Structures are given as structure tokens and as C-alpha cells.
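Peer 1: Need coordinates for the below:
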Amino acid sequence: MYLTRHLRLLPRRNVGRQLASGNSTHCNYTTAAPAEEHIEIPSRIERSPTDVLQALAGTVGRDPTAPHYKYHDDPFLIPMSNMAKRTFALSKEAGRKAANWIKEEHHELFMHQEAQPAIEKFAPRMVYTEESEVDAGTLERLIAQGDLADAVLVYNTMETKGIEVSAELKQSLLEMVCFYNNQEPLPEDYIEERWFTQNSRRRERSAKTWKDGDLAEKLYGAIEPKTPEAYAALIRGMAKYLQCERAYALLQEANERGLQLDTGSFNAIIQIVSLLKNTAEQRWQLCQELLQQMCEQQLQPNLGTMNALLECISTFGNFKLARTAALKVLPEFKQLGIAPSLGSYYFLLIIFCRERAPVSHVIVDILNDIAGKEFKIQHPKDTYFFATAMDVCRNHLHDKALAKKVNELLHTGNNYDLVGDSFKEAVYYRNYLALLCQTESIDDFMRTYDQLVPNIYTPEPGIMEEILRALEINGAIEQMPRIWSDMVVFDHVHQERLLLLVLRIMVDNKPNLQLPAHELLSEQCAKVALDMFSSIEEPRRYKKLNFTGQMLGDILTLLVRCESSFEKATEVLAYIDKQQHRIPGTPADSALLEFVDAAVIQKAPSQALVALQYAVDNNMETTTLAQRINDGFTLNEVHLAKLKSLVGDSFLNK
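Peer 2: Next comes the predicted model:
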């Protein structure tokens, strides 16, 4: 017992020492030999150079108050409007292109190699001419680097000098030329320019762009004997650039010669079936024939085959046939163990959720199937899913709950990488905000608005109009000054319909001074009106906005409702009176009446008579105005004479 109490009183870190050293009071203890420790070294895990950065990035979420990383983090260099975002992004890439041009034009200044080992990308580019000493190794290296222009030049130089080019090298060059259609591609580094270029060429995609009789066909003719790989390269190139008839003819020719093509070649032809046949029945029949040929050649379909079929089915004008065919395709590929990608679901939405077709809830089944999953890019159309799904939620079903499920899926894992380019991202959030402003309470909507605008999404004029109408319906007049500030930043102040709507909402909804949120609202609305009036004479890059009499009348009304802005209101009235022959329309009678009432309060009979003079000149209602002036002021002889000259003695004698 004594030993136990003694041990309890000792600090714990000293107990082991005393027992080991034998310094206890009554007995000595000997320590047992420590057990042999076994250290197991784990296997080395291969890491990429960015794994640490990705791990750090995974610990934080996206900051909605911060701009995109492609913009400079400087208040004066952060774009807010859509035009500014596009201009800033392209300007940054233009600077990089200029720097690259300097490096190529003055390569003698960049011969030093600071990095060890040397970084080939930073080295000056080799310049090839027709006199350059080239060989098969040079051509092979250029093809591996994807340098199309130099590879073609070197090939032509080798042909001119009689240097033999192997069939394998010709095949590699043929594949590259067919892939790019012998047109120098935009470097992958210029992401923004490629995105905006693709969006501007959307209308040109249905036209044939294949270069007939160009290098690709010459290379194909030079390969003897013809191989399945040569057929496959030319078929895919022609199909990609919509030389449809010849691509299909080459496929038939290869089949007749007994050459077995690959799955990708059949996928390319299935994608253009809609351009080969006119009716839905003919297209579906041709698809079945192509699938039968694949079966006969024992070719295994893949995800590209399924998406090519669904893409073709999505072009069927016959809705019933399209839906039936799609429901046949999905189980067949499921039996083959091929799981749909986001691109597959995109085509299903196109097939089932058509504008003039019965309402379909296929998106509910899709979301139930993929909820909580993280996707990787597997097909070029995968980036179309989220924008299309949100469009279906808004325009086809008008379902807020589904829209939030789509948004939750987008922010699961790294799925945001599949939102697509800046255009698709804008379409996604355009539909999302438009749906929320129609279905949510104004407070909940404004919280979402604060998270997205302006760094993630800048509302277009159409969406801003829907937001204004939602504020009008909910009577959220206190939000108008803030929305107007955003409109100024987004460069929407040149939109006449938006200005009319803003003025109408503020004029029709008078502030309730009993509410704390409305205490300063009159002054804020007056500032908004003054901002609009100040923009009349400002030079604009857009077409100059023509203010109508109704707009100026609303501006006048908002100014007179704020007692401190009466002087500005008189300036507006003076402008209306001076420019009355140029301004289309006239202010509302109520606007002049409120101005006269304010003039009575401010004891300014001269200004009230100016309003009456304007009403008389434009054949407006004058009886009420004259009565207010006569009852509200003690007029002197000059003012009384002016009033008599405007409305006559008969009115004053009543």
C-alpha cells in the first residue's frame, strides 16, 4: 500500500525512471528487455509535380468574392461586365502571343539555357527552309511534337530531294494532316482565344470544310498497298470535316476489299449519318446496318459508339422513333458493360426534352442514377451536360428542386471541370439564376445572387430584366439602388427597356418611411434618377440613348420626392421645357403635379408656373395644376398675371 501511494505522488514521467534505476524504498525492479521494433517501409507512390498543389487546393473551396485566377488581382484590373471579361482575357493571351513572337523573331537573344535539365519548350524554335538538311528522324520528331506546318515543309523537302519516306512515317503524317485538315491549329496554351473562336464558329459547323485534293489525299494515294490504317485516317478526317459522302464511300470500299477497319472509323460514320440520310427511318436503318457490319467484323463497340448513336438519334424529327431507338440502345450497351458518360446523358436530354414534345421527366432518373458521383472527361460532349440539364430544369420542367440537384452535382468533387468553356458556364448560370428569381423568395434569391455575381457570372440584360420583374412582384423596392449599381458596373445603362423598367418600379412603389429599410430610399432613388439624367450628354461607344418624355417625367418624379433634390428637379424640368421639340412624348400628368406640390412646399411659384407653361404648350391637363398653384401660393401681381395669361380669368373667378 505504501508503495502504491508513493507511486501515485510521483510525477508520471519519473515513475519509469525510478523503477528502472531501483530507487524505490522497499524493493528493486529489473526492467525487461524492450521488444524488437519492426519498421515496415511503405512502397513508393509515384507523384506528379502538381499533387501537392492539388492536395492544398482540396482543403479550400472557391471564394465567390475573388475574381478568376486569369485576371489580375487588382481592383482596377478586375472586369465586371461580360465584354470586359472577354476583352481582359483575350488581352492577356495577346500579350503572351506578343512575347512568344518576340522570342521567335529574335531567337538569338534567347540562346542561353538556365534550366537544368534544359526545357525544350523554352528553347528557340528551329526554323526550317527548303534548303535545310533534313532526314526521316527530323520528320518523325516534328510529327511527335505535333508541329504540322514544319512537318509538311520537311516532308515536301524530302520529296523534292528524293529522300525516301517510309510507309509508317507517311501513315503518321497522314493521321496528323487528317486530324487538323492541313490547317495549323491554335496552340493549346491560348485557351480563351480557342473558346471564343469556337463559339463564333458555331453556325459554320454544318458546312463542309474538308480540303479536297489536298495533302491528305495525296499522302493516302502515295501509300501502297492500301492499309486499314490509311483508310481509317482518311475516313475519320473526312467525317470530322463533313466530307460525308466520300467518307461513307471509302468505308464501303474498304469493306468490299475485305479490310477490317477499327471501331473509331465506324463511330465517325455513325456521327454523320444524319447528313447522309434525310428521314429518321432511313437514318436508323443505316445505323443498324453499320452496327451489323461491326458485328460481322467482330469489332467491340465502345463509349464512342453509344454516343455516336445517341447523337444521330437526337436528330430524328420523329419523336416516337427517337425515344424508342434511344431506349433500345441503352440496354444493349449496358449488357456490354459500357457505362454512359455525361455526354450520353446530354444526348438523352436532347432526345426526350424537346420543345414541342410531351413533357419528360427523364432528368429525374438521370440525377437519381448519378447523384454524388464524380466524373472525368470521356467524350467531347461531356461538357454540354450541365448547361443543358439546367436549361431543362428551367424551360422544360420549371423545377427549382431539380435545378439545385444539378448544381449540387456540379460542385461534387472535380465535376466543375466539366462545366465547359466560359460560354457554357454563362448559359448554365443564366438559366439557374432565372429559375431561382421566379421560384424563390427574394431574400433567398439575393443570397445566391451575392455568391455568383459578378465574379462567377455577370447577368445579361435579359436576366437582369427578369430580376427586376421579380423585385417588382415581391415589392422589394429597397433592392433597387443596389441593382442599379450593378447595372452600371455591368454596362447595362444603355438598354432602354431596362431603364424604363427601373424607373417604373421606383415611381410606382413609393417608399414606406415607417420601415427602417426605407428611411434613405427616397434619397437613393433620387441619386439613381440623377445618374440616368447625367448620362444624357455623356459620349457613348454605343448608340446614343434617346430619352423619352415618359422617362424624363419619371426622373422628375423621383427627384421631387426627395426634398434635398428639388434644385436638380428644376434643372430636369428646364431641360424638358427647352428640348420639348426634340423629346418624343411628354411626361405624365402626375409627374408635373408632383413637381407643383414640391414647388409649393419649397415656396417656388416661378418653378410651378414653368410646369404650367409646359403643360399649356403641349395641350396637357392644366386645370388641376392651375388650381394647385392658385391655392398653394400667395401670388404677387407678376405671378398672378402670368397665371391669367395661361389659364384665363374665368378660371380664377371660380
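Peer 1: Every contact and neighbour count from this point should use C-alpha atoms.
Peer 2: Noted.
Peer 1: Mind listing what's buried along the longest helix along the chain?
Peer 2: If you go by DSSP state H, the chain has its longest helix at helix 82-105. By neighbour count on 16 or more other C-alpha atoms under 10 Å, the buried set for helix 82-105 is 82, 85, 88-90, 92-93, 103-104.
Peer 1: same question, stretch 326-342
Peer 2: Using 16+ other C-alpha under 10 Å as the test for burial, stretch 326-342 gives 326, 330, 333, 340-342.
Peer 1: Those in helices, which ones?
Peer 2: Taking DSSP H as the definition of helices, those contribute 326, 330, 333, 342.
Peer 1: Among those, which one sits closest to residue 482?
Peer 2: Residue 482 has its nearest neighbour among those in residue 342, at 38.4 Å by C-alpha to C-alpha.
Peer 1: Beyond the longest helix of the chain, next helix or strand please.
Peer 2: Sequence order places helix 136-145 as the next helix or strand after helix 82-105, per DSSP states H and E.
Peer 1: Put together JSON lines for the buried residues of helix 82-105, with distance to residue 292 on each row.
Peer 2: As requested, the buried residues of helix 82-105 are exported to JSON lines (distance: C-alpha to C-alpha, whole Å):
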{"residue": "82", "distance to residue 292": "49"}
{"residue": "85", "distance to residue 292": "50"}
{"residue": "88", "distance to residue 292": "52"}
{"residue": "89", "distance to residue 292": "49"}
{"residue": "90", "distance to residue 292": "48"}
{"residue": "92", "distance to residue 292": "51"}
{"residue": "93", "distance to residue 292": "48"}
{"residue": "103", "distance to residue 292": "54"}
{"residue": "104", "distance to residue 292": "53"}
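Peer 1: Run a quick neighbour tally on residue 238.
Peer 2: 27 (other C-alpha atoms under 10 Å).
Peer 1: secondary structure element for residue 311?
Peer 2: Taking DSSP H and E as the criterion, residue 311 maps to helix 303-313.
Peer 1: tell me what that helix is packed against?
Peer 2: When contacts are defined as 3 or more C-alpha pairs under 8 Å, 6 or more residues apart in numbering; DSSP states H and E, helix 303-313 sits against helix 263-271, helix 280-296, helix 319-335, helix 342-352.
Peer 1: Looking at the buried residues of helix 82-105, spot the one nearest residue 347.
Peer 2: residue 82 (29.0 Å).
Peer 1: Okay, buried residues for the helix holding residue 311 please.
Peer 2: 303-313.
Peer 1: between that helix and helix 263-271, how many degrees?
Peer 2: Put simply, helix 303-313 runs at 10 degrees to helix 263-271, going by axes from the mean of the first three to the mean of the last three C-alpha atoms, to 10 degrees.
Peer 1: Can you tell me what sits against helix 303-313?
Peer 2: Residues from elsewhere that reach helix 303-313 (C-alpha atoms under 8 Å, 6 or more residues apart in numbering): 263-264, 266-268, 270-274, 283-284, 287, 322, 325-326, 329-330, 333, 338-341, 343-344, 347-348, 351, 379.
Peer 1: Please generate a structure for the following sequence too, so the two can be compared:
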Amino acid sequence: MHHFTKAVNLLHYITCFLQDPTAVRYTFHDDTYLIPRTPSELRLFAFSKESGKNAAKYIINEFPRYFERDIAEPHIPCLMPENLKPQIEGVSEAALKEHIQLRKVRASVDIYDQLLQAGNPVSLKTTNSLLDLLCFYGDQEPVRDYLPEKEMSEESESRENNNAERIFNLMPERNAHSYCTMIRGMVKHGAYQKAFVMYTDLLNERHRADVDTFNALILAVARIRETFFDKWEVIKDLLNCMARQNVQPSVLTFNNILKSLKYCGGLGRSVSSKVLNEMKAINIGKRIPNLLLISNVTSKIATSKDVIAVLFQGCFSPPTLQCVNLKDLKLAYRVHRVLEMGGSWKFLPVDQQYVYW
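Peer 2: Here you go, the predicted structure:
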């Protein structure tokens, strides 16, 4: 009976902390004069909130010595400063792994070079991890999330003879992971021609590319071919290679195809609908809502034409939008229902989010 009373009391305590469904969103202060109502106020509030979070992260992570006291029971790691200092001293493969884990780009390259100069071979797995780090961050130190980001293009430029290419050429043994990492890194940082040369080397070595590598190459096609026909032929060749190697395409594969077709003029308009129908044919169409949640979906939808126009407004240019003629009303309403679930409203632009609050 005593244990039953404890359980009842615990349930009563829990009800005290449940969210009131009639209350204002927890992100706002419970003050009618402070609740943002217009799009400009919502945007200002969101920026102010993130600015405060970044300022707090900066203070905690840049001056961790002032936050060493831990009074939380049990220990809450996310409330403590990040441990970004390497614990392993000296030059060894274990130290290299730790620096890679901590995303220390320049220090990792220095340790790798020192190991080679001392005649100590580095394992293929560790070298591939270093390539992953270099190709992802473009041979530069990563910017912490609490520091202001510099204005830059979506794809940073790739330097000639960078550390990733140098280390790749020094590797005594390379596997498919090594080639795929280099290809994805080259596409990410704008070296499109080099990416296709590396892909040719991969095939000559009788390795197989993974689906992420094919996705990157498909996205790069629009940047290396001039005529519409040449672009589409290269895309078809890549898709045929995927079929021969039994590589299952993903939603991102077709998404990148459609992005490349935006630069193919009339040919792209005639092929886009076939690509979308092919997605449904291989059972990827059921996952289209996950791809299209980034679209500017509004709350007022009436006809099939309006639904499709709204869904594809954020993903395609107006010429490509005219070629989409699926008229799939059920799919459109499924996407809209997903938008109304949980926190999916966050995918909407700031000026439309207040409709769902």
C-alpha cells in the first residue's frame, strides 16, 4: 500500500509538468506584449533567440575553466563545456584518430605527415577517416556552430594540390571508400572535372561506387556539359552504371536528376515527368513527401492543379514546373498532412509559420 501511494504521488507530480495545450508556445514568454505576432517580429525573435544561444555556447566553450563545477545529479553532458583538447600526447596512430574525432584538420594532417616521415605506416581505415575529414571540410578548419558563419557560396572552391589529393596520392593502397570519398569531396567543393576523372580511375581499378557517389556525380553533370543532350546522356550513363552494379537509387538520386534537368531546357521539361513516374514505379514515390517538405506549402489547397503547383514551387524553376503533370491528388494531400503533423511546420518560411501556431 505504501508503494502504491508513492506511485500515485509521482503521477500527480508528473501532471504538474505537462504542457498546457491552451498556453502560448513554450518558445515565447508568457506575456501578451512580448509574443511576436507579425512575420517581422517572428523573424526578429528567432534571430534573437539563436543569438543568445550562440553567445552562451561561446562563453562556455571558450572559457571552460569557469564552468568546471558539476552539481547536476545525474551528470548532464550537454550542459558541460565540450572537451576539444586531445588527451593522447605524442605522434602515433591513436593520436591521429583522436585528432580526427575532434575535427582538428591541420593537426591531423601534421601528425599524418610526421608518421610517414618517421617510417610508421598508417592503416587504410585511419587514412580513409582522414580523407573523410579533409573532403568534408575542404582542407579547412571547421567553424563551430556558436561562431558567426562567413558569407560564402554553397560550394567552396577546391585548391590545386590540396592535402586531400596529396594524401590520396601517397596512399600505398586504396579501396572503394577512398575513391568515393575523393569524388564526393571534389563535387562538394567545385572540382567537377576532377571528380569524373577520379570516377574513371575507380572503374579502372575495378571498384564499385556507392549510391552517395552516384548522387554527387549526377548533380555535377550540369556543370561540366554544355548541351542539353550531352547532360542527359551522361545522366543516363550513370544510371545504367548503377543498374549494372546493382546500386539501388535513393530519393536523393532522383532529386539530383531533377535538379540537373532544370538546366536542360525543353529536354528537361519532357523528361521530368518520366523521372517522377519512375520514382513511383520502383516504390520510391511513397517517400516523396519527405523530399518535398521543404516546399512552400500553404494551408489553403483546393484543386489538384493548385496542390501540385504549391508543392513544386520551392523545388523547381517556373519552366520546369510547367512540365510536372502528375495530377496525383492523393500524394499531394499526403504531403500536406505530413506538414500538419508534429513540428513539420518548421519547414515553412518564417512569414507563414504563424498560420500553424
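Peer 1: any chance of the helices and strands packed on helix 303-313 of the first structure in TSV, plus distance to residue 465 of the first structure?
Peer 2: TSV is the format used below for these (distance: least, C-alpha to C-alpha, whole Å):
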stretch	distance to residue 465 of the first structure
helix 263-271	40
helix 280-296	40
helix 319-335	34
helix 342-352	28
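Peer 1: Compare those and give me the one nearest residue 502 of the first structure.
Peer 2: helix 342-352 (36.8 Å).
Peer 1: Can you name the element that comes right after that closest one?
Peer 2: Remark: after helix 342-352 of the first structure, the chain's next helix or strand is helix 362-370, criterion DSSP H and E.
Peer 1: Could you tell me the angle between that next one and helix 342-352?
Peer 2: 160 degrees.
Peer 1: So which bit of the second structure is the next helix or strand after helix 362-370 of the first structure matched to?
Peer 2: Following helix 362-370 of the first structure in sequence order, the next helix or strand is helix 385-391 (DSSP H and E). Mapped onto the second structure using TM-score structural alignment, helix 385-391 of the first structure covers no residues at all.
Peer 1: now the angle from the helix or strand following helix 385-391 of the first structure to helix 362-370?
Peer 2: Counting by DSSP H and E, the next helix or strand C-terminal to helix 385-391 of the first structure is helix 400-410. Angle of helix 400-410 of the first structure versus helix 362-370, following the same axes, to 10 degrees, is 40 degrees.
Peer 1: Could you list every helix and strand that the following helix or strand past helix 400-410 of the first structure packs against?
Peer 2: Proceeding N to C from helix 400-410 of the first structure, the next assigned helix or strand is helix 422-439, under DSSP H and E. Counting by 3+ C-alpha pairs under 8 Å, 6+ apart, the packing neighbours recorded for helix 422-439 of the first structure are helix 191-200, helix 385-391, helix 400-410, helix 442-452, helix 461-474.
Peer 1: From what I see, residue 178 of the second structure and residue 126 are in contact.
Peer 2: No. The pair residue 178 of the second structure / residue 126 is not scored as a contact, 10.9 Å apart, by C-alpha atoms under 8 Å.
Peer 1: The two: which is more packed in?
Peer 2: For the pair residue 178 of the second structure and residue 126, the greater number of neighbours falls to residue 178 (20 against 16), based on other C-alpha under 10 Å.
Peer 1: how near is that one to residue 115 of the second structure?
Peer 2: As for residue 178 of the second structure, its distance to residue 115 of the second structure is 19 Å (criterion: C-alpha to C-alpha, to the nearest Å).
Peer 1: what's the answer for residue 34 of the second structure, then?
Peer 2: Separation of residue 34 of the second structure from residue 115 of the second structure (C-alpha to C-alpha): 58 Å.
Peer 1: And residue 250 of the second structure, by the same measure?
Peer 2: 39 Å.
Peer 1: neighbour-wise, which of the two wins?
Peer 2: Each of residue 250 of the second structure and residue 115 has its neighbours counted (other C-alpha under 10 Å); residue 115 has more, 17 against 14.
Peer 1: what's the following helix or strand after the strand or helix carrying that one?
Peer 2: Secondary structure assigned from DSSP H and E places residue 115 of the second structure in helix 105-117. Sequence order places helix 124-137 as the next helix or strand after helix 105-117 of the second structure, per DSSP H and E.
Peer 1: Just the strands from the stretch 501-650 of the first structure, written as ranges.
Peer 2: Ranges of strands within the stretch 501-650 of the first structure: none, based on DSSP state E, counting those that start in this stretch.
Peer 1: on that earlier part again, most packed of the helices and strands packed on helix 422-439 of the first structure?
Peer 2: The highest mean neighbour count among these, using mean count of other C-alpha atoms under 10 Å, belongs to helix 385-391: a mean of 25.
Peer 1: ok, now how distant is residue 95 of the second structure from residue 172 of the second structure?
Peer 2: From residue 95 of the second structure across to residue 172 of the second structure, the span is 21 Å (C-alpha to C-alpha).
Peer 1: More neighbours: which of the two?
Peer 2: It is residue 95, of residue 95 of the second structure and residue 172, that has more neighbours when counted by other C-alpha under 10 Å, with 18 against 9.
Peer 1: From residue 37 of the second structure, how far off is the residue nearest to the more buried one when sequence neighbours are not counted?
Peer 2: Once flanking residues are discounted, residue 95 of the second structure sits nearest to residue 88: 5.4 Å by C-alpha to C-alpha, 6 or more residues apart in numbering. In this view, residue 88 of the second structure and residue 37 of the second structure are 52 Å apart by C-alpha to C-alpha.
Peer 1: Give the full set of residues in contact with the residue nearest to residue 71 of the first structure when sequence neighbours are not counted.
Peer 2: Take residue 71 of the first structure and drop its neighbours on the chain: the residue closest to it by C-alpha to C-alpha, 6+ apart is residue 78, 6.3 Å away. Contacts for residue 78 of the first structure (C-alpha under 8 Å, 6+ apart) come out as 67, 71-72.
Peer 1: any idea how far residue 97 of the first structure is from residue 78 of the first structure?
Peer 2: Residue 78 of the first structure is 21 Å from residue 97 of the first structure, by C-alpha to C-alpha.
Peer 1: ok, now residue 434 of the first structure?
Peer 2: 38 Å.
Peer 1: One more: residue 463 of the first structure?
Peer 2: 35 Å.
Peer 1: with the second structure superposed, average distance for the helix holding residue 311 of the first structure?
Peer 2: Here the mean offset of helix 303-313 of the first structure against the second structure after fitting is 1.7 Å, by mean C-alpha distance after the TM-score superposition for the first structure.
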